[in-house]
Structures are given as C-alpha cells and as structure tokens.
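Asker: Using only what follows, build the 3D model:
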Amino acid sequence: MQYFLKLWHGKYKLPFRILFGVILLGLIVRSVPYLIPIRAQDIAQTDGAITFEDRHGVPLGTLLTRDQDHTMVVSLDDISPYFIQAIIAAEDKRYYEHGSVDFIAVSRAILEAFQAREIVSGASTITMQLARMLYPTHRTLPNKVGEIWTSWRLSAGMDKDTVLAAYINRLPMGSNLYGVEAAARTYFGLPAADLNLAQATLLASLPNDPIDLDPYHHWQALKIRQRYVLDRMVADKMVTAMEAERAYSEQVYLRSRQQGILAAPHFLFWVAQQLPTPDGGTIRTTLDSSLQQFVATQVQQVVDALAPQQVHHAAALVIDNHTGEVLAYVGSPNYFNDSQQGQNDGVQALRQPGSTLKPFLYQLALEQQVIRPQTILADVPTTYAIPGAKLYKPVDYSETFLGPVRVRLALANSLNVPAVRVLEEVGVPVFLNHLRELGFTHLSHEPEYYGLGLTLGSGEVSLWELGRAYLRLAHDGKPVPLVTYFGEETEAAETPTETTSWELIRDMLGDRHARATSFGVDSVLNLPFPAAVKTGTSSDYRDTWTVGFSADYTVATWVGNFDGTAMQQVSGVMGAAPLWHRIMQQLHETREPADFAPPSGLVQHPICAVTGQILGDQSQFESGVGAGFKPAPTCPSAIVLEYLYPQDIQQSNTQNQPLELPPEYNEWLSQQPENQWQGEPRIVFPENDDYFLLSPQAEQENRLEFKLAGKIEDPLEWWLNGEKIATTQSNSLFWNMKLGSWELEVKTAGGEPKSQIIFQVQEAPQKRTRRGFSIAD
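Answerer: This next block holds a predicted model:
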C-alpha cells in the first residue's frame, strides 16, 4: 500500500495516474455489459414463428419471419456433433477457451494486416459473428467496436452453449435458408441430428459464402471449402485423417429443392404478410398440396419446353369459384433457383396484361349501352392523333384486318382496333375507374398516362388481380374476395344490380366458334367441357397470359421473363394457354363441370353477321355451320344467332336493307380480293379529297390504281372529269397521273351513277442539290 502511495504522490505520479485511470476505465467499461446483458429470451427465435398446413392438414412449412427467410430452431442436443465440431473448427477453433473476443486471433490479424498492408482476416469469434447477425452493419472500425460491445453483452447474459445454439440457428445456408435444421431438411431431407460427417462438413462450409458455395450450382467450390473444414478438424484432432478422407470421398445426394421443408414458398410468404397480427401458431391454408405439386410441375415443364424460345419463367393461380379459396399458387418454376430469379413472385409481379382487360371494357360498354350485342365494329386501319406523341395505329399481331365484325367476334378473336374504338366511345377515365373498382389497384396513374392503349395493356397489373377479376366475371359481376387461409376475415360482397352484361361476356368468351378466326375451332383454348377463356400478349412478346374459368374453377396463368426480356414469337395461345389447358383438364379429370346458364333476359335471334341487321324468326332460315345459317336474300353474306335484348327485336326493321359500309371501310375494302364484298359497287381508292404528288423522275410512281369494291355483275364505265376513259368488269383500273383536280365517276353502261369522288394531283417539290467537292484517296 505504501508503494502504491509513493507512486501516486511521487515524481512519476502523472504517468501512473493516467495508467491507473485507463485501467479503471477499462474495468468499468468491461463491467457495464454485466449490468445490461443480452439473455437468451431477448433473442429467442420463437416469437411470431408460423407453421402452415394445407386444407387437409398436410404440413407445408414453418416461417420464422414474414419476409422471404426460412428457418427451424433446434437445441444443441438436436444437432449432430459432427456439425458442431465442424462449425467450431471452421469459424472459431478456440471457442470454448476464450471469452467473447479472442485476443490471440486479434493480435494475429493485426500482425497479418501490418505485413500485407491490407486486412487478411477479421478475427471474429462465434460470439462476435452472432452479434453481427443480430445487428447487421457495414464492416468499419467503429462498427467493429460496437460488435465487440454486443458480444460482451451476449457473454454476460448467456453461457457458451446457449450462444453457440443461437449462432447455429441463424447461420446463412443459401437460398434464404437459415440454420442447420432448415438446411439439413432442405438439402438432405433429414433432421440436423442425423447428419453424418460428410453432410455435416458440407453444411458447415456454406456460411463462408452462401451464394458462391451454393451446392446446386457451385458444387466444386463447395467441395474445396469442405476439404478446408475437414483439414481443420483433423488438425484439431476432432477426426482422424482417414475419417476425413472417407467423408470427402463419400457420394452425397442432394434433394430437389421442391422436396424441401418449405412447400409453396411464394404462397406462404404472401399469406404471412396478410396475417393481421404477429402472433405465431399454426395456420391452415386453403391450398391443396397435391394440386399445388401438380401445378408446380406443369409450370416447370412448360418453361422447359419453351426455353429454346427464350422463355424462363411462369406462374399460375387456381381459385375455387364457389368459395373464392386459393387452391394453388405457383410464383415461379423454382423458388430456390437464385440464378433464374426464382424468388420473384409471378403471381404478385406487375406486368403489362395485353388483351386480358378487354372483357371488362366490353362489359362496361354493354352495361352503359354504348354498344349492343348486334353492334358491328370496324376492324380496319385506323390512326389516332395523340397530343405530344406519334400517331397511334393499333394493329393485331397478324397485321391483318377483318373489316365489319360483331362484338362477339371482336372480343373472342381479341381484335385490337375494335377494342380501341369502343374505349374511345366509353372514355379512358370511365374505363380506368371501372378497372379500379374491379380491384386493379395498381393502375394508379392518371388516364392520360394510359391513353387508348389501356384496353391493350398499357398499364401494369398482377396475375392475382386478373384472377380475382375473372372470378367476378364467373359470378356474373358479384365481387368475391380471394381467401388464402381458414378464418380469414373478408368483406361481404354486394350483389350487382345488373348482371346481363357480365353473363353475355361470359358467353362470348366461351364460344369456340366465335374465336375460330384467330385461334381455330380446335385450339388449346378448347376443352371437352364448357369454359370461358381469354388470352393476352404484351408488346414485343414480353408477357403472355391466359385467364379463364369453368363453373367450378378459375385459373390464371402467366409465361414470360421476370427481367422483361422479349420471348421469340411466343403469344398467349403458345405460352400461357398450354399451361392453363393442362391445369383445367386436371381440375375436371373426375367430374365434368355444369354448363353455363344462358344470359338472363336475352333471346337468341338471327342477325346479319356483317351489318348487324336483326332479321326475322330463325325458322325462316336454313341451318349452316356452328351457330350460323346459310345466306339468304335478306343477308347474302352470313346469318348467325346472337343473344339480343327483346326490346331491340321489337324495334327492329326486318326488311331487306342494302349491304353498305360507311367510308371508314374504304381503305380496308381496297385491300380485299376482287368481288370479295357483295354490296353496291363504289370507289374505295382514291378516297374523296385525297391528293397525290407527281414525280417526273419516277415514271412507275406516276401510275395510280383506281379501285372498286362491291358486287360487279355487268361492265361499268369509268369517267374522269366528264370524259369516259374505260369500260371494264374489273374492280381495278390504272391511270397515268396528270396535274390537276379530278372528278372520278363510275357508272353503269346505261349511265346510272354508282360512285363519285374528287382528288388532286400536285407536283412533287424538287430536291435541291448542293454544290460540293470530293477528295481522292
């Protein structure tokens, strides 16, 4: 004591006092963690853990958290001693000999860093690694100090075995798997307690780099790391060299990732996010595990078949129409395939829906009486002037036009121009509001953002939203909430006041003869039982969709690429439709669904397929192919049955009317074969008020073709500015252009006018040539 006082008051008192202060401060700092220890219950992994079952009680898996992480918590007694030894040998061989910080390892790390002039090793103990798992931060010096502080608190509150168990249950094991139990069951199909030396050392190798050591994609790299772990175990006398060599050479078999402990991962993560409280427990979902497995297999098979055409992803959703329960939910071909973005959820992803929104446009237009079932729509070349943008010219992928088409054919064949015409009449704001009411909540921009392309898929929606909307269509407009687990609270649905338009759209989507022009009568969309279906293809073949339903089930499918890469000429009927077809067939394998009820309040009645004219009673006509009749004097083109409103029949004029088309059809008519159109002859090219440029340098371009459309039974006379220039029975005549204003007439041989237009020929502006020079090589 006297010696201490001498030092305290002697000539070395200042350095001694500083040293004493530093030591005292260190002791105080090192003691504080014991006042605020982190105990096992503070970091327990049981809070909020959710166990899932399918509708029959079959286990689907357990989620610790509601994000896309998966783990299963076990005690050290339930872990193979081989794994415990391997992870200690690989990560912290003196774990049971030092405190929370290994000062020998720290000294070595500092020396190595000084010699190499860079950080070679981090000297992190298992306790320090656990601290970093609990509070992830960037690796900086201040954060390292914080990591040490947390590790002291962990050591103050828990013994070595408890810290080690918490560490092992949090180890990153690849593909969003955490902990040895989840990894053992996923990769090998057995509990962690049953791991042998070969399996244990492979799993102990994974935490070093879970991505680049993925056993499904980087097996050789993982084996190199396994050799390192085994060598460490031999050096620490945990196993013999012979045992290590035998373990390294052992043939280890990996399970398919779909056979792991987590079935339907996309679905479970989605359900977990929808649960109202964080309480754990067991949730019985609406999923049918056997159907889920079938759908997942079909998703993979369809993607494999289309892989040569640059197709890598697909998704599917199956709904019970009677309850709204989700029976199958596959978000990607392989959730665990990181290289193929397997964790992306194609059911919830936002993509352009192509033509799958068209049924809801036509339903709204029918409901608002913008169109009627017998309305004829013009599928002809059409141009729209968009303010501040290029001219908008909607076309189909076939780049052909059908001319006058009924509403039924326009929808069933997914024609773009008629749909845009209907949207123009309905109004983009009105249709957008209608879609939002149907549950397409992600269509959140202003109407001007989508424009007339809204009905062709200019917005972005999810497969989930489409499935829910088509379920509503299957219920004649009644909103039905989707249910994912039993006990889920859903809002009561209101019964719509008007259902006829919904029923009529359902009937059109189920008419295989109506869609035959684009898809054929025996396409993949056709099933041996009643079903309504619609396909969609986004621009540049980036997404393909097929959504449809029977009386019992609604199935929505998507095929494409998560990164938006275009597929090679894969349309909806080639991509998503085969997947939809397989699932629908499986659902009805043992029981055929009931027929759809006919649209209520409507009457099937003959109309002229080209003009929409309502004709007399069907008994007056001779039956033809499908739902049609043979041509008759009242309609020489085609007569078909259509569901009509009784008041339209009563108010109709069944007298024979001329088969005429308005001028908007002229361009289309000019492209049709001779005598294709059976109406009165008329000039379709040029059109009235057209003008042409005369180019003296291009003699071939100076010829202008006059075209007629209509039924030409007798020779007709062509007159130009009052002078007859030809008499022909053809629908075409070539004329060498001359400058001026011209009046073109077509008359019968008796002088009866048939058609007349005025056009102009102007001189083409001359291109000025600039004087210049050239330099020879």
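
Asker: C-alpha only now, for contacts and for neighbours.
Answerer: Will do.

Asker: helices and strands around the longest strand belonging to the chain, which ones?
Answerer: The longest strand of the chain (DSSP state E) is strand 753-763. In terms of contacts (3 or more Cα pairs under 8 Å, 6 or more residues apart in numbering; DSSP states H and E), strand 753-763 is packed against strand 682-685, strand 690-694, strand 740-748.

Asker: quick one: that strand to strand 740-748, angle?
Answerer: Relative orientation of strand 753-763 versus strand 740-748 (axes from the mean of the first three to the mean of the last three Cα atoms, to 10 degrees): 160 degrees.

Asker: Please generate a structure for the following sequence too, so the two can be compared:
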Amino acid sequence: MVPDDGPRPCAAPGRAVEPGRGCGRGRLDLVVAARRLRPRRAPRRSRPAVRHAAVGRDSRVQLHRARDDGRQLPHRPGPRRGDVRARGVRADGRGEDRGAPVILRVRRRRAAATLGATGLALALWIRLGPLPDGLLDDRQSASTVVVDRNGAPLYEALSADGTRSVRLTAETLPPVLAQATTAAEDRRFYSHVGVDPLAIARAIRINVLERRLAEGGSTISQQVAKLLLNRLQPARRRGLGAKIQEAVLALRLEHRLTKRQLLALYLNHAAYGGQIVGAERASRAYFGVPASMLTPAQAAFLAGLPQRPSGFNPYRHPGEALERQRAVLRRMEQAGALTPGEARIARSERLVFWRPAAPFGAPHFVEMVLAAAPGPRPPRIETTIDLGLQAEVAGIIESHRQALTRHGAGNVAVVVLDNRTAEWLAWEGSGDYWDQAYGGAIDGARTPRQPGSALKPFAYALAFEQGRTPATVLPDIPSHFPTAEPGVAYSPRNYDGRYRGPLLARRALAGSENVPAVALASEVGVPALLRLLQRAGLTTFEKNAAFYGLGVTLGNAEVRLDELVAAYSSFARGGTWVQPTFLRQGPGAATSGPGGGSASGRLAARVLVTPRTAFWISDILSDAEAREYVFGRGGSLEFPFAVAVKTGTSQAYHDNWTIGYSRHVTVGVWVGNFDRTPLRNSSGVTGAAPIFHAVMLAAERRVGGAASDPNDAPIVEPPAGLEAREICALSGQEANASCPTRRLEWLPADGPRLPCSWHHLSDEGLLTIYPPPYETWARETGHVTPGPATALSEIAVPGARRASAAPRVSARAAFAITNPPDGATYLIDPTLRREFQALRLTVSSASPGRVEWRVDGRAVGVSPHDGLLEWPLATGRHRITARDRSGREAEASIVVK
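Answerer: Just a heads-up that it's a prediction; the model follows:
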C-alpha cells in the first residue's frame, strides 16, 4: 500500500494496473475481504487504521489523508492479511493469498454436514415418527358374530364401517393364502422396507408404454397404510400428497411391525366385494370354509380379488375372475410357492362358490343382545340361546297358528329359562319377526302387558311368609273392600261369576279364584306386596300402592314376560331370585347390559322367599287335583312330570298368559295383539296353555332329558320342619271322625293342632256349623237348611280324600241378587274400550229357570238357568231388578262413575 500525495506513476514496479482505471491523487483504494485472516504484527504507532468491515470481496473503501510513508498500516483488532487490497493489487508483495480456497472448502464441508444431519433427521423422523392415534385399533372395523350356546351362528352384525369382517391374527395366517397374496400384490414384500423403488420404476415404464394406468407400484405396506388412513379419514383426498403420506406411514409401519403382522393387517382390511372385508370373511362367504382350509386354487382366487372386487365378481364376471385366478397361480409358480405339478392341479380344480343365506336366528333376542353390548362390540358374542330349542318353539307356534287366528290373536311371545344357570334358552318375541301386518318386529317378551291372575302366587307367597299356610281358609263370598277414593268400594268377582264360600288357600290359588286373592292382598297389605314384586325383578311397578290398589293381585298393572318368568323361577330354586343372563358365563365370556340379562360376569342373586314358601307355592301350582274343580283334568296344564303352572287373562280379554316351571326350566307364553285388539272366546287356558304345554315338553327333552329324576319327583323338596298331616278339606283344621272329606297337607311340625270345629255328629246326622262370615252365603246358595244348626250339604272338595258319606239336605233358598252387591260403586276404566266393560248380573245359584233383568225399569235381557247376564256399564245411579219364573223379585242399587 502506497500513500499518494501528488502525481506519480500509476503503477509501481512489480504491480499491475487494473484495466480501465486511472491513477488517482491523494487517496488509496482498498478492497476489504469478507473473512478475517491471520493478523500481522505491526509497531504500535499512531497511523491511519482500517478496521475490518463485513462487506463483500469486491467492495472498495477509500482512506483519506493517509501518510505517504510507505509503511504498513498499523494493526487493529479485526483486519487480517489479505483483507485490504490497493486497487485490486496485493499490498505486501509476497505472492497470491491462498486463504480463499480454504474458505470455500470449509463452507462446502459445513454445508455437507448440515445437509447430512438434516437428511438423517428427516430419515429418522420418517422411520421413527409417531403413528396417528387409533391407527391400529381395529375393534370398530370388525363385524360382530352372535352365536348360540353351541357356537352356531345366529346373526352377523355389521361393523361401524358397515362391513362384514372376521379377523385373522399373525399367528394364524394360512401359508397358502399368504403366498398367494404376496405373489399377486407384492413379490418383493419380504425384501423391501415399505417402499419398493424397483416396483415404482417398473410401474412407470409399463404405464408409459401402455398409455394407461395398467400397474401400480404400491407395496403391501403402502396399501396397508392407505387402508388404515382411509378408515380413520373416510373423506381423505387423493393425489401426490396422499401418496407421500402413505409412503411415510408404510416406512413407519415396517419399523414397528413384523412382516407377518403387516400381511395380517392387509388380509384383514382388504375389500373382497360387496360388504365383505378381510380374507377370513371372504373365505366363508365364497367357499363356506375358514381360511385355514383353503386350497391353492381358492387362495389364488381370493388373492386376486382386492385388485378389482367388482370386476372379478365370480357371480357377474366368471370369465374375468377365472383369468385373474390363473394369473395369480402363474405368479405363485414363478415365485416357487407351488411346484409345477401343484400349479397344474390347482388350475384344473373347479371352483364351487357358495351363496349362503345370512342367518338371523332368534331375531328379537339378538337385537336385545346387541343393544346391551357395552362399548365397542367384540368380534364374537357367545349367547345362552339354544338354536335347536328356538327352532322347535318357532315350529310349535306355527302349528298353532290356525287356532290363534280363530281366537283373533296375531302375536305370541315365548321365553324359556334354565332354572339352574338362569340362562335364556329360547326367546320368541312375536311369533313372526317378518310379519309387518301384526308388528312382528316388536318384542312382546319385553313389552309390558296386563298379566291377569299370573301375579296371584306372589300374594299367596307373601301371606305364607307372614304365617299363613295352604290350610288357611279364605272367603270366596261377595265382598267389598275400601279403596283410596273415599266412598268407593272395590267388589271383585270370580272369572265365572260364582262364589264358592270358604276355600282353603290351596284350592283358592290352584283354582285361581279372584275374591280370595283380593281378600288375602287386603290382609297382607298392598305396599308389602309391591315391595315383594319389585324384589322379584319386576321393574314396571313404578307407582305407589294407592295407585294400584288391591287390584294389583289380579293384574291391573303391566309386567314384562321375561321379568315375570324370572320371578317364577325363584320358586323353582327354593326361593332365590337370580338375575337372568343371555351371555355364557365363563372364561372370556362377555358381559351383558341392562334389559334381559345380567350386567356382569357374576349373576346378581337375592333371597326372595323362604324355602318353605317356595315349596308350598310349587306344590300348590303343580296340584292337578286341587285345580280340577275349575280346570278339569287331562288338559294342557297336566304333564307326565311335576310342573307348577299358572294362567292369566287380562281385562277385556286383551292378553292370555301361561307361566310355569319344572325342576329344570321355566316357560312363559303370552298371546295377544300388539294393537290391544281383544281376543275372541279365549283365555289363558285356551289361548296360551296349548303352546305352553308343547314348549315345556320340548324344553324338558333338551334340558332335563338326561336327568335321573323320577316323573313323580317334586319340583322343590319339602324343607325341614314340615310334615304331612291329615286335615279337614273344608275347615283346614285337624281332621276328626266327623269330617266327611279330608286331605293330606304339608304343615309346620310345631304348628297348632286344632281339631275341626265345623263338623259335628248329632241325632239328626252330620251337622256343619259355618262361621258367621259364611252363613249368608250358605243360605243363599242352598247348601244348608236355615236354622241354628245347619246340616251339611255335601260339598265336593277335589283333591280331598272322602272319609264318609253324609245325607244331602235340600232346602228352598232365598232369591237374591248376588252380583252386583247392593250399594256397590263401579269405576269405568278410561284405558279400556267401553264396549268391553260390562257388569255381570247373577242371582243365587239355587234359583230355578230363567231370570228376567231390568235396569232402571227397562228390560235388558233374560238369563238362562244359571242366572248370568252381562250388562254394559253406564255412568249414573242405577236400580237393578231380577225376577224369576215363580214371580220372586230381588233388587240392588249401584253407582257407576
């Protein structure tokens, strides 16, 4: 660097002049380099200094008033050798500066290191990055197969994606199917890392040559990524971005999963036509066999389907399907999966495609099971239903269809419960699920309906719990009971309109008499009865006791058939109620939810009544002799083995019920119409009982057929503390020599032993002294001769053992209206049609001949010899008059509201 104070040559010796530049005066042109070089030591003198500036290499800085002493610029922190040049010429004259190439090399190395680190980080992110949430959770993508207790399929419910799919596991992949799939879709599957560049290049070349999309370069891993992403994001867009996303995800899946796991994912999520997803479900749909039983020819067909399921549909395009299968077989042979001989055999195999009908056994039951399944449904639900028994029940209903139609019944519900396990064995909700005209899809087993007399056993059970016995005498006489409404009395009547005076509890329950049941409910209390019914699992009793009143024992409330059957089964278990279940209880068994089954693997249970009460109820309901006076013998209620049975008929004949149980099963049958149309000339005995009889026999054959119980074995064994004692069939007291009819009864061994006080021997013969409540009934019905001592009119007591015969004393009884009672008040039910609300008009049964009836002076009809006539209820106060053919008249006044 040379200071310039005046004119001087433009070029110094050994220096070159920059072309195109002139010589300046009084200034020095400097070029400052961008990099700092090694500084050069210089004496510390006050000199004009050039400090280092971060400017470009070709930038020029002018220094003014620099001294022309020819020496170096003083050193300052920052500038280095080579940073300053005079007019582009080096100042030190020691040759060319070698720092620039070094700088470039350092830059290149740093850039390469940065790019390498970035590439490595990107590769690691691609390979090790996170998977989308829920990507591998395929619980919602599998369909649910509901099977019966023996594994027979009942129904296949579609998955959340609307498909039918059965899962394969990596451990159970059939080798032939795996080989066929890799040969068809990804021949280098076991050698690439998720993306196959060779396959992509080959696909590009083929597509360019054929000028169409003839081949794809996606690997099985990429297809798995696509299938999983499409399941998570159904509206995902296609395009280059989607392909990149699939490739990245394929690399990540390859890092996390084994090849077998990836192949299992593909075989579980690939589409095989229609609603079928997954190779296992496709194998069963097309060939009717599991994938483990596929032949090479069948496996080759399935392996070729996912490429174009609709185009290779064997039912619509058999030629294309066969051509695709042959192509897959050639690839399998080329890959070494098949020997030439095996390939030749596979090509000659004739494929037979199966078109099975979708099963739907016990449809109402299946719908209940699926609705109760908590959270994501499992791929398989093992239920308790017995498909064989279910088919028998359906056949029984169909065989009674003509009789049902004759009675105007369009719907039938039947359920069968195993008493030991509390498992549902059969469940028919309507009689015909597909009958739209009668609402066949409605489940009558869970629809609340009025049960009629079917609730009476629970009133008797409560009475037995409070100390009464089957020998307790109950009044079957005209009675009036108070109601929650002031001034309104409840006057029940029996089904046939007759009163039978004093009845033992055994006869009253077996004969299903209404008046004694209401009298018993009045004694035990409606609140206590409601609590017992609720403890028995009847969930429909949501109102208080005042709402139902005494009529609850006659079925004025509504109950569900399944819950009533479960309640009855408590008696068969000796008094223990167990919540029924529709799922098999055992290792791995799923749990059920609310509705018809238990909510956990352990069944809920509680003591409902004592074993003594359960025995009494079972013994009474299975006593054919005790109910003979009402139901006769040899009908649908008798069996070659012990069966406790109870019928029920609701108001206005809307519902028929028959509920009963043996040692092994409890069966319930309901007959009616979902639109509440009344039945015609049908009761529980004529409508539901024949079906009940056939179903009970079928259920016993399947459940109790292998049991060694003798036919006369009781349903419940007599518990300790009871003994068989001989009692009077009329008074229920200890029988004596005067009692004309007797029977054996199970009574507490420590109970009172009062001798019969109703029967006495006198000079006039056998006398019967009725207690005061029955004196009026005895006189009005002509059973005895009026007087201080009444002679017994021989009363037949079915089931009782005759001890002696007594002369019958006839008498002319007073003519009286026995129904309605004088002063009674009746309420019209707003829920029932008016034409089905009628009042039965009856007179004493001893009245001879026809009876003329008038209401408010207007003739309403003539009754036959039994004096029975039905009069449609009408609001207001009414005076009812009856007149027999001898001219005797009787009157009664009533109020109808």
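
Asker: TM-score for this pair?
Answerer: Put the two chains on top of each other and the TM-score (TM-score structural alignment, normalised by the length of the first structure) is 0.56; 500 aligned residues with a Cα RMSD of 4.7 Å.

Asker: circling back: among the helices and strands packed on strand 753-763 of the first structure, which is the most enclosed?
Answerer: strand 682-685 (a mean of 24; mean count of other Cα atoms under 10 Å).

Asker: any idea where the strands of the stretch 551-700 of the first structure begin and end?
Answerer: Under the criterion DSSP state E, counting those that start in this stretch, the stretch 551-700 of the first structure carries strands at the ranges 553-560, 603-608, 628-629, 639-644, 682-685, 690-694.

Asker: Save those strands as TSV, and put in distance to residue 197 of the first structure too.
Answerer: Output for the strands of the stretch 551-700 of the first structure, formatted as TSV (distance: least, Cα to Cα, whole Å):
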stretch	distance to residue 197 of the first structure
strand 553-560	43
strand 603-608	75
strand 628-629	75
strand 639-644	73
strand 682-685	85
strand 690-694	86
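
Asker: closest one to residue 39 of the first structure among these?
Answerer: Residue 39 of the first structure sits nearest to strand 553-560 of all those, at 48.3 Å, using Cα to Cα.

Asker: And the closest one, what does it pack against?
Answerer: When contacts are defined as 3+ Cα pairs under 8 Å, 6+ apart, strand 553-560 of the first structure sits against strand 313-320, helix 463-474, strand 543-549, helix 576-587.

Asker: how far off helix 463-474 does it point, in degrees?
Answerer: Computed with the same axes, to 10 degrees, the direction of strand 553-560 of the first structure lies at 150 degrees from that of helix 463-474.

Asker: Just want the angle from strand 553-560 of the first structure to strand 313-320.
Answerer: With the same axes, to 10 degrees defining the directions, strand 553-560 of the first structure sits at 170 degrees from strand 313-320.

Asker: Compare strand 553-560 of the first structure with the second structure and give me the mean distance after superposition.
Answerer: Taking mean Cα distance after the TM-score superposition for the first structure, the mean distance separating strand 553-560 of the first structure from the aligned residues in the second structure is 1.1 Å.

Asker: Three-state assignment for residue 518 of the first structure, please.
Answerer: helix (DSSP: H, G, I helix; E, B strand; the rest coil).

Asker: Now do it against residue 18 of the first structure, distance only.
Answerer: Distance of residue 518 of the first structure to residue 18 of the first structure, given as Cα to Cα, to the nearest Å: 91 Å.

Asker: ok, now residue 565 of the first structure?
Answerer: The gap separating residue 565 of the first structure from residue 18 of the first structure is 67 Å, by Cα to Cα.
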